[in-house]
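**Student:** Turn this into a structure:
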Amino acid sequence: MTSFFGELGKRLAEKWISLLLLPSLLLVAVAGVAAALGQSSALDARLLATTVDTWFRAVGALPVASQVLLLGVLLLACSGIGLTVRALSGLTQRLWLGAWGRPARLVSDRLVERRRRRWDSADAAAWTADQQGTVEQFHSSAARRNAISLSRPSRPTWMGDQLAAVEARVHHQYGADLESWWPRLWLVVDDSTRSELRAARSVFDAAALHASWAVGYLVVAAFWWPSALIAVGVWTTGRLRGRAAVQTYATLIESAVDVNKSALARRLDLLEDEESFGSAVGHRVTDVFRKAT
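**Tutor:** The predicted structure follows:
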């Protein structure tokens, strides 16, 4: 038990350092630069060196106990900043996935309508090209349509439609209601599939956390304008990572349904061993899961 708790504490400490402490220290360092230079001397390297040297001399003149206390306060402040940003990452995910709630319903509806017009235009062009037999034009229009969403958009953001498209596609193909299917399907899939899904979700969570640090740099930008450039860079890299992660996650979810749908139906005695899975079976499975709700 001692070795177990020791290893657990070590892993927690490593996670705390990598996810919270190091990014917080970087943000605090930028805040220190902002305090030293301000807006009027934002790029004055000589002033920065002089001010930092003065600070270090002042800290070095303090008693050891005061220095330790100051270090403890710094680490505590960094932990608080890290926890705050971690809480903000949930809002970042909601923003990315288009779950904006009632206050932003008007903006959300307009963005959905705009995305639908673009998707409908590309879809119509693809069908026209298919009917006319122009293969190259068909592939071009289909690629343009699929780049917007793999199904008709229902969310105001691209990331949100990546997950919404999975629900629409499996319902159209198998009669599956993913919301009711997923908890049961999770009990059927093997450990390797669960690990892949957890890993993909963790990458998305990490990308949202990364992007959320941009909020801290925007706050610092009120006192030192170059911090705004850092905020843009942090947000952009986090968002790009988030887009790649949510696409992978959505593909894995759809693949899990494709591969395990028959096993799930057989566990419910709704599919014979030699019977193939069809939409009629999928609808029966959905009826069982939803229980007339």
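**Student:** C-alpha from now on. contacts and neighbour counts both.
**Tutor:** Noted.
**Student:** Against T54, how distant is V30?
**Tutor:** Using Cα to Cα, to the nearest Å, V30 is found at 17 Å from T54.
**Student:** packing partners for the longest helix along the chain?
**Tutor:** In the chain, assigned by DSSP state H, the helix with the most residues is helix 226-267. Judged by 3 or more Cα pairs under 8 Å, 6 or more residues apart in numbering; DSSP states H and E, helix 226-267 is in contact with helix 158-174, helix 178-188, helix 191-221, helix 279-290.
**Student:** Please repeat the previous calculation with a cut-off of 7 Å.
**Tutor:** Judged by 3 or more Cα pairs under 7 Å, 6 or more residues apart in numbering; DSSP states H and E, the packing partners of helix 226-267 are helix 158-174, helix 191-221.
**Student:** Can you mark which positions in the first one are buried?
**Tutor:** The reference is to helix 158-174. Buried residues in helix 158-174, counted by 16 or more other Cα atoms under 10 Å: 158-171, 174.
**Student:** cool, and the last one?
**Tutor:** Applying a neighbour-count criterion of 16+ other Cα under 10 Å, one finds 193-194, 197, 200-201, 203-218, 220-221 buried in helix 191-221.
**Student:** tell me how far that helix is from the chain's mean position?
**Tutor:** 5 Å (Cα atoms, centre = their mean, to the nearest Å).
**Student:** Please apply the same query to stretch 51-67.
**Tutor:** On Cα atoms, centre = their mean, the centre of stretch 51-67 falls 41 Å from that of its chain.
**Student:** how about this one, so we can line them up?
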Amino acid sequence: MSAFLNALGGKLAERWLALLAIPGLVYLVSLATAVTLGQSQWHDIGRLRTRLDSLAASPGANSAGAIAVAAVAVLAGAALTGTVAQAAGALIEKVWLMDARGPLSRRLTRRRVRRWRAADAEYRSALVAAGRARIGGAADAAALTEEAELRYAARNRISLVPPRHPLWAGDRITGPDRRVWRAYRLDLTLAWPHLWLLAPDTTRAELTAARTALSAAARLTAWGSAYLLLSAWWWPAALIGAATVATGVLRGRTAAASFAELAEALADLHGRDLAVAVGMECEGRLTTTLGESVTRLLSKPD
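**Tutor:** The predicted structure is shown next:
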């Protein structure tokens, strides 16, 4: 038990350093740099050196007690900064996945719906043209088919399903629910805990990693936003913040897509296992009739 507690304490300490202390300490250093240099002397390294020398020559620099207090204060400030950034990351993640509720979110959702419908209409027109060309043996049939494929990809870049959320990540995460329902009449929200229990450890590890990556991307975006705030004192922080925010958003899109693909694959691969596990006969693939029966059973109607 003692060895287990020591190992657990070590892991918690490593996680604390990785998530809170080190990023917070770097941010505090950046904040001190921004305040010291300012906008007009943003590149004056000599001014930083002078400031460090004056701190080193202060009376408290020779006091072990003062140094210890300063170190504890810095670590506490770093941890507090990291905690705030973590909370901001959780808020950003909720914004990415939020439903259309307020006036602004509904407006953004309607805009995404219009874009999706326009892209869908272009895809269907291109598909009809390609089909007619292939039936008629036209010389440009291959080119029209490729055009239809490009239109299909353009529509799916907006959303795989008709949008219902103001942001891309919301529709990407919830898209498997609607796609699985359309394919199998299986309510993925109801079936998810059962599918999770049936999934092998490797599958659950992949899903957990993708979900963790989404949260990490949101935290990275929060840190980037914090660096953007420093640009009010030191404009180079805007470059750091913009690059960090862009990286966080791109990582968030990748993580959301990975999690959605894995969730849909879980239903495809283990939907039949779920039907068998709840006592239904399923010799072949999961059908819509059987999927609807599983959904009705899991919903536990009165």
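**Student:** List just the nearest of the buried residues of helix 158-174 of the first structure to L26 of the first structure.
**Tutor:** M159 (28.8 Å; Cα to Cα).
**Student:** Can you find the partner of the closest one in the second structure?
**Tutor:** Mapped onto the second structure by TM-score structural alignment, M159 of the first structure lines up with A169.
**Student:** any idea how far its match is from R110 of the second structure?
**Tutor:** 16 Å.
**Student:** do the same with A232 of the second structure
**Tutor:** 35 Å.
**Student:** One more: R124 of the second structure?
**Tutor:** For R124 of the second structure, the distance to R110 of the second structure (Cα to Cα) stands at 21 Å.
**Student:** what's the answer for L75 of the second structure, then?
**Tutor:** L75 of the second structure is 46 Å from R110 of the second structure, by Cα to Cα.
**Student:** Kindly report the same for V26 of the second structure.
**Tutor:** 41 Å.
**Student:** Could you do A70 of the second structure as well?
**Tutor:** Applying Cα to Cα to A70 of the second structure and R110 of the second structure gives a distance of 53 Å.
**Student:** okay, those two: which has more neighbours?
**Tutor:** Using other Cα atoms under 10 Å as the criterion, A70 of the second structure and R110 rank with R110 on top: 17 against 14.
**Student:** tell me the contacts of the alignment partner in the first structure of I240 of the second structure?
**Tutor:** Taking TM-score structural alignment, the alignment pairs I240 of the second structure with I230 from the first structure. Taking Cα atoms under 7 Å, 6 or more residues apart in numbering, we find I230 of the first structure in contact with Y217.
**Student:** make it 8 Å
**Tutor:** By Cα atoms under 8 Å, 6 or more residues apart in numbering, the contact list for I230 of the first structure reads 214, 217.
**Student:** quick one: it from A221 of the first structure, how far?
**Tutor:** In terms of Cα to Cα, I230 of the first structure sits 9 Å off from A221 of the first structure.
**Student:** Now do the shared contacts for these two.
**Tutor:** Joint contacts of I230 of the first structure and A221 (Cα under 8 Å, 6+ apart) do not exist.
**Student:** Name the residues of stretch 285-292 of the first structure that are buried.
**Tutor:** Result for stretch 285-292 of the first structure [16+ other Cα under 10 Å]: buried residues 285-287, 289.
**Student:** and whichever strand or helix holds A142 of the second structure, which residues are buried?
**Tutor:** Using DSSP states H and E, A142 of the second structure falls within helix 141-158. For helix 141-158 of the second structure, a neighbour-count test (16+ other Cα under 10 Å) marks 141, 144-145, 147-149, 151-152, 154-155, 158 as buried.
**Student:** Just the buried positions in stretch 259-272 of the second structure, please.
**Tutor:** Those would be 259-264, 266-268, 270-272, for stretch 259-272 of the second structure by 16+ other Cα under 10 Å.
**Student:** Pull the contacting residues for the residue lying closest to E167 of the first structure once chain neighbours are set aside.
**Tutor:** Counting by Cα to Cα, 6 or more residues apart in numbering, E167 of the first structure lies nearest to L178, which is 5.7 Å off, once chain neighbours are set aside. L178 of the first structure makes contact with 167, 170-171 under the criterion Cα under 8 Å, 6+ apart.
**Student:** so how far is V112 of the first structure from the alignment partner in the first structure of R47 of the second structure?
**Tutor:** By TM-score structural alignment, R47 of the second structure lines up with L47 in the first structure. Distance of L47 of the first structure to V112 of the first structure, computed by Cα to Cα: 50 Å.
**Student:** Looking at those two now, which is surrounded by more residues?
**Tutor:** When neighbours are counted by other Cα under 10 Å, L47 of the first structure and V112 differ, and V112 comes out ahead with 20 against 14.
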